[in-house]
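Novice: missing the sequence, but the structure's below:
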């Protein structure tokens, strides 16, 4: 179970409610929660704005994960 899923359940929110609160589409949020996609820098920024007291490091930086977040400007 992903840390993001556990966080959402602790907030007692549906995926749709969580996506709306963060300001992303339902489908994009679902892909991040199920780890189909890695969260972008902008997603994490919006998440922090919606949940300023959350432990972002523990939610998005999993110990055994090889996925990482790359700021879009660093790609080009």
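Specialist: Thanks, I have the structure now. Everything numeric here is computed off the predicted structure, so don't read it as measured data.
Novice: C-alpha from now on. contacts and neighbour counts both.
Specialist: Will do.
Novice: For residue 39, the count of nearby residues, please.
Specialist: Other residues within reach of residue 39, judged by other Cα atoms under 10 Å, total 21.
Novice: Equivalent analysis for the one 3 residues further on, please.
Specialist: Look at residue 42: counted by other Cα under 10 Å, it has 13 neighbours.
Novice: what's the spacing between the residue lying closest to residue 37 once chain neighbours are set aside and residue 2?
Specialist: Of all residues not flanking residue 37 in the chain, residue 31 sits nearest, at 5.4 Å (Cα to Cα, 6 or more residues apart in numbering). With distances taken as Cα to Cα, to the nearest Å, residue 31 is found 12 Å from residue 2.
Novice: try this one side by side with the last:
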């Protein structure tokens, strides 16, 4: 389980709900979570805005 999955699980969120919170499609979110796609600036900003306690360096090592 990668760090993004751990964060989502810790918050008891489904992939769909996490994608909705961040303002992305589930498909886009899943690709980032599984490492198929790299997160862009908008994704990183949305993640930090919605989860300010998150250490981005830990999530995306």
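Specialist: The structure has been received and is ready for your questions. Small disclaimer: the values here were computed from a predicted structure and weren't measured.
Novice: what's the TM-score here?
Specialist: Remark: TM-score between the superposed chains equals 0.93 [TM-score structural alignment, normalised by the length of structure 2]; 61 aligned residues with a Cα RMSD of 0.8 Å.
Novice: other SSEs contacting the helix or strand hosting the residue nearest to residue 37 of structure 1?
Specialist: Using DSSP states H and E, the element containing residue 31 of structure 1 is helix 26-33. Helix 26-33 of structure 1 is packed against helix 15-22, with contacts defined by 3 or more Cα pairs under 8 Å, 6 or more residues apart in numbering; DSSP states H and E.
Novice: post-alignment, the helix it packs on versus structure 2, mean distance?
Specialist: Average distance, helix 15-22 of structure 1 versus aligned residues of structure 2 after superposition (mean Cα distance after the TM-score superposition for structure 1): 0.5 Å.
Novice: starting at the chain centroid, how far to that helix?
Specialist: On the basis of Cα atoms, centre = their mean, to the nearest Å, helix 15-22 of structure 1 sits 11 Å off its chain's mean C-alpha point.
Novice: in that helix, what's buried?
Specialist: By 16 or more other Cα atoms under 10 Å, the buried positions in helix 15-22 of structure 1 come out as 15, 18-19, 22.
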